[in-house]
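> what follows is a predicted protein model with its sequence.
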Amino acid sequence: MPATDAPSDLRRWVNRTTFGVSPALLEEVTSAGWEGWVQSQLAPNDKADSDCLKRLKNLRLHIEYDVQPMTTAAAAGTKPMMTAKAAVKVNEDRPLKLLDQPLEKTFSMYGVNEVDYVEKSRAMEEVMMSALLRAVHSRWQVREMLVEFWHNHFNVNAEKDESVLLAMPAYDRDVIRAQALGNFRAMLQGVAQSAAMLFYLDGVESKASPANENFARELFELHTFGARNYLNHLCTKWREVPGALEGKPAGYIDQDVYEAARAFTGWTVENGNEDDDGVKRPNTGRFMVREAWHDPYQKRVLGVEFDSQRPALEDGLRVIDLVARHPATAHFISEKLCRRFVSDEPPETLVKKAAAEFTAALDAPDQIARVMKVILLSPEYRSAPATKFKRPLEFLAGYLRAVGADFAPRMDVVYQLDEMGQRLFRWPTPTGHPDSSGYWQSGTFLLRRWNLPLVLRDESWKGIAAFHFLTLTPADCTTAGQVLDHWSGRLLGGKVEGQSRAALLQVLMDDDDAKDDSEFSGDDKDRDARIGSCVALIAASPEFQYR
């Protein structure tokens, strides 16, 4: 291990690029060295994550609703008729069977009134549960952080309607997760052609005269160039954009949005409707092109002329090529990655280095991994202080990882995160959650955060998180001070001093006169509970809120 990789440095670096430090993770990165560990994280092998895969396989999520019986005629395909029979109740704990199910099978429930909405929302809930479990238990922590980043970057609100709900497992699995460390251009095309995004931004019905502009505008403003490169306040015609006449426009204007929207007309999905020839298509949610909906006439995007009568697929793909390869996109994406993994105001020197690698690796299948390597191994990353305020999921996962809890999430956890400001897969606008510390620091959000470790130990939450405080306390920790130092070391990487130490000792011993050398005695259940209360307070400390 390089001499510069001091334990305190390793802890700070790991804490910033994962969902939280654990003793096992620190041992792993200490053994491999920072560079070696980063290399392994950027080339994850799912087969080497057997513990997490086993937990996903064994996880059960409750589902409950009433089923109203239909007549025999209804079953044969005629108009449903309710019988006088009593409703049948579905009430079971079910595995996450939709996560790996093909899109066409899950999406077959779309528009089917006989399928209860609870069954449809299950698709979104399973994605939520897998994200929560992986954040805590996956070995490939950098990928999990990036999956969360890209879901935020290419945000869709799964609660918009059942079409987006049903598309979520495929969107997460085949688009975001598949390319989280891969190629940005490939991921951008996957997003543009996904049922989730096409339904969320209404592209699924976009046709000529007029085209729906929702996706085209977010493509420029949120997904590639960024609002900073919107130049319509300076110029309103493409020729006026600096560099446009040389084929290198500095930014985009409304004309680019309008023309790009025209290029995407006809991009839709199979949703049980008729195609251009009057043939009823299957209800699969798979991407398809309807040429009859496409605006075939001449277009100009970012100063590049599109000839008329080009196929709809080619027009849309050319727009994606143009925006994915533009220098403004390289800078915008790199800046967002640096903001997520380094600080709210990332160093411009690092952003430029990341953008240069983004551009150099435009066609590489591991483009994003290469950019992340530049960021994580940079001097700017290594020297940055712990100033990123943890999002609620990072706080939750970091606490559970630090204390070695067994975690089997339920929707109760999602509701807790909602109350702390993080709406998993349900942020209402395309912007995604804010990535600045201030948003997460309101009084209400903080109060919910500080109470969360105590809530997790409530009897009503039994089965969600199993804690082993006493079991994980070394046998040679026989005094209150030793026990406190062990657990503050696990959560904070060092000792707690001063008034905070005195207060924590009192909680740990349930004694106002507790001292460092007080014997940590009592029956096992009582000692375990006292450690849990003490650790919950450590988790509420300012030091634990940052990464």
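It's in. Quick caveat: nothing in here was measured; it's all calculated off a predicted structure.
> please make it C-alpha for all contacts and neighbour counts, starting now.
OK.
> and the residue minimising distance to the centre of the chain, how close does it get to residue 185?
The centroid of the chain falls nearest to residue 148 when counting by C-alpha atoms, centre = their mean (1.9 Å). Plainly put, residue 148 is 18 Å away from residue 185 if you go by C-alpha to C-alpha, to the nearest Å.
> now residue 310
Counting by C-alpha to C-alpha, the gap from residue 310 to residue 185 is 21 Å.
> picking that back up, please, which helix or strand holds the residue nearest to the centre of the chain?
Using DSSP states H and E, residue 148 sits in helix 141-153.
> for that helix, packing partners?
helix 7-17, helix 34-41, helix 117-137 (3 or more C-alpha pairs under 8 Å, 6 or more residues apart in numbering; DSSP states H and E).
> pick the most deeply packed of these.
helix 117-137 (a mean of 21; mean count of other C-alpha atoms under 10 Å).
> show me what that one is packed against.
On a contact count with 3+ C-alpha pairs under 8 Å, 6+ apart, helix 117-137 meets helix 50-58, strand 60-67, helix 141-153, helix 162-170, helix 392-403, helix 411-419.
> tell me the buried residues in stretch 192-209?
192-201, 203-208 (16 or more other C-alpha atoms under 10 Å).
> ditto for stretch 407-416
For stretch 407-416, burial by neighbour count (16+ other C-alpha under 10 Å) applies to 407-410, 413-414, 416.
> comparison target below:
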Amino acid sequence: MIRAIDTDPASRKIRHPSLATPALHERVIEHAFSFAEWDYHPIFDCLEDRWSFHWEEKGRMRFESHQEKRYARAQREGQTPDFKQPPVQGFNPASSTALFNSQVITDPAFSTSLLTPPLSVIAYNRIAFGPRPGDIEAFDALGADDDSRLTAFVDQQLDPDSIDDSALDARLNTPDYSTLSKSLTELWTQHQLSSEWSTRIRPVKETAYAAYLRATHSERQLVEVLADFWHNHFSVYGWEDPANSVWVHYDRDVIRPHMLGNFRSMLEANAKSPAMLAYLDNFVSSGENPNENYARELLELHTLGSLNYFGSADPASVPKDANGVAIGYVEADVKAVARCLTGWSFRMWGDTPSNGEFVYRSSWHDDSEKQVLGQTFPPAQGDLVDGNQVLDLLAAHPGTAKSICQKLCRRFISDHPPESIVTSAAQVFQSHWQQPDQLKRVMRHILLSAEFRNTWGEKVKRPFETAVSAMRALRFDFALRINTDTSVWTASDQLEWVFQNSGQFPFTWAPPNGFPDKRATWQGSTPLVMGWRTANHLLEGPYQLEGEVDRTGLYTPVLADTLAAFPNPALRTPNNLASYWFERVLGYPPDTQQVSHVAAILDHSKHSPDQQDLDQPIDLGSNEWPTYWQSGLRAMVGLILMSPEFLQR
């Protein structure tokens, strides 16, 4: 790790518009060098006029970094440093500098308000994974005003069967995604019972790859946003046995059919799925040895939520509602629910047949009387009755309605959504808890609310959303393929590696609470830098891979799209190019200050001191020394992909 030292802190100029604080700027430079592995990167040209580094001066910069570490260590140990002047302060590797401290960036070198974008942009960044070229125009054609356009768009997305998604189907209807059509029995017998790890893990890998393709290319965008939400709500770590082999079933048959349907139905499908049963150990829970793992998460994460937890209190002390149902749960309820669900299992290894299907093992069930949320469950009620009664009780509970709707509003509106929308959505949720379109009604209520329309910038994109929204904006058109030859490293392997390093590869969150959904987790310097790496990889393309693709095989047609947008070479000025790509990526025009900051990466003065005009055209037909204009163009787009406007929701 290295860092550059500002030669004149008083005149510091932040050229990267997303770097809201000097400390974060320094940290990004540090990581940029680490990423570049001492190779040239166009971003260095953008920065070097204000910072005392040059990409070829490796030894000096490495020494400065070591000097700072030695100085800090000497201070901690109360010793006198062996050099006279301390290094420039402001970079604290132990801190997590915020990318967005407020709605307004206050750095004197880049002072601009993050204005609320058009409603079309808000809609596409929350109901979808960001706009593609043409999406904003299509939204604006849906009605005469914002209200009518939003209503039409929401109703369209809430009726996914009416949307033609054949182009996506064609992408997935290939041998690379052969497991997506297999039944649960086929997944279990052909993959889980295999001795080959690559065979057992193939279904989850295909589903993860498909998640990127679906989120990027599907016309049914709300479906994909909801799939991401519900996978995190009913979170299961997908990359271990047996979940890895049956993951197609979990995604296709457990999560997706119910996302706009009925929560009670989804809850039961989840409780009976081999992925969840194995992940939280309920598949071995019996009357003699009840396992509380699933029961605890069912109450704490899937339904009532921690806001309705009364700890180890006496159940009799918990207040009751008008129907005599406890308003919250205690430890005794966790134990009772675990007993109600004993015997819920699946046909596992050694069973005949061994096929992963749900099975109720009546001899394992605890048939004694139980008390759950103040309700008495009589003894010996019959097969599955105790468990189904628990699911009914939880699905109808006001606490579940509040907990679920709070999470939905947090996903679609704000980290701290107004209580008004949470309460009104919970009323819709509870009053329709037995209806087949319950969740569709809830989503329509949330997405058409004033709170949805009038809130912006209170969330940031998580790494999955950042990558997908970038791919949508850049017209990503690369076929992710499963590599079955472990002796060869392919472009798909490399892209998967980049996505994994971003911090949110699908189905890899090990705890049962799902990937965090608050900005505090994702707005620090590490997620920013990893997002920058992902964006640069999407723009620069795969490294040379023998026999498959050469270094010029890019994932995204940035150069081709730019040339098509500016057929007249005289119009290919840095300012024009920056304006075009800002509007292309964001969906709305930027202000002139933003344009000039980003256009500076294509500043002629870097190469010809007498040329300092951002309105002078550049030659995009060349990518030769000393200008590297094509690489500079891609680096400029990469900066836009790291701007606050792009990263906020």
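Received it, and whenever you're ready, just let me know what you need. Not measured: the values here are computed from a predicted model.
> circling back to that earlier point, more neighbours: which of residue 310 and residue 185 of the first structure?
residue 185 (21 against 16; other C-alpha atoms under 10 Å).
> correct me if wrong: residue 468 of the first structure contacts residue 405.
Yes: with contact defined as C-alpha atoms under 8 Å, residue 468 of the first structure reaches residue 405; the gap is 6.8 Å.
> quick one: which of the two has more around it?
Each of residue 468 of the first structure and residue 405 has its neighbours counted (other C-alpha under 10 Å); residue 405 has more, 18 against 15.
> quick check: nearest residue in space to the more buried one, chain neighbours excluded?
Sequence neighbours aside, residue 467 is the residue nearest to residue 405 of the first structure in space, at 4.8 Å (criterion: C-alpha to C-alpha, 6 or more residues apart in numbering).
> again with residue 494 of the first structure
Spatial nearest neighbour of residue 494 of the first structure, chain neighbours left out: residue 488 (6.1 Å); criterion: C-alpha to C-alpha, 6+ apart.
> neighbours around that neighbour, how many?
Residue 488 of the first structure has 21 neighbours, counted by other C-alpha under 10 Å.
> so it sits in a helix?
Yes: assessed with DSSP: H, G, I helix; E, B strand; the rest coil, residue 488 of the first structure lies in a helix.
> that one -> the second structure?
Counting by TM-score structural alignment, residue 488 of the first structure lines up with residue 582 in the second structure.
> hmm, residue 590 and its match touching each other?
Yes: Residue 582 of the second structure lies in contact with residue 590 (C-alpha under 8 Å); the separation is 6.3 Å.
> how close does residue 96 of the first structure get to residue 65 of the first structure?
In this view, residue 96 of the first structure and residue 65 of the first structure are 17 Å apart by C-alpha to C-alpha.
> before we move on, back to that, pipe the helices and strands packed on helix 141-153 of the first structure into JSON lines and attach distance to residue 329 of the first structure per row.
Shown next, in JSON lines, are these (distance: least, C-alpha to C-alpha, whole Å):
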{"stretch": "helix 7-17", "distance to residue 329 of the first structure": "23"}
{"stretch": "helix 34-41", "distance to residue 329 of the first structure": "25"}
{"stretch": "helix 117-137", "distance to residue 329 of the first structure": "27"}
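> which one of those lies closest to residue 320 of the first structure?
With C-alpha to C-alpha as the criterion, residue 320 of the first structure lies closest to helix 117-137 of these, at 27.2 Å.
> tell me, that closest one lands on which residues of the second structure?
The alignment of helix 117-137 of the first structure onto the second structure (TM-score structural alignment) spans residues 197-217.
> and the matching stretch, how far from the first structure on average?
Once fitted to the first structure, stretch 197-217 of the second structure is off its aligned match by 0.6 Å on average (mean C-alpha distance after the TM-score superposition for the first structure).
> what's that stretch in contact with?
Contacts with stretch 197-217 of the second structure, where a contact means C-alpha atoms under 8 Å, 6 or more residues apart in numbering, come from 129, 168, 172, 176-177, 179-180, 187, 191-194, 221, 224-225, 238-241, 243-248, 251, 468-469, 471-472, 476, 480, 482, 484, 505-507.
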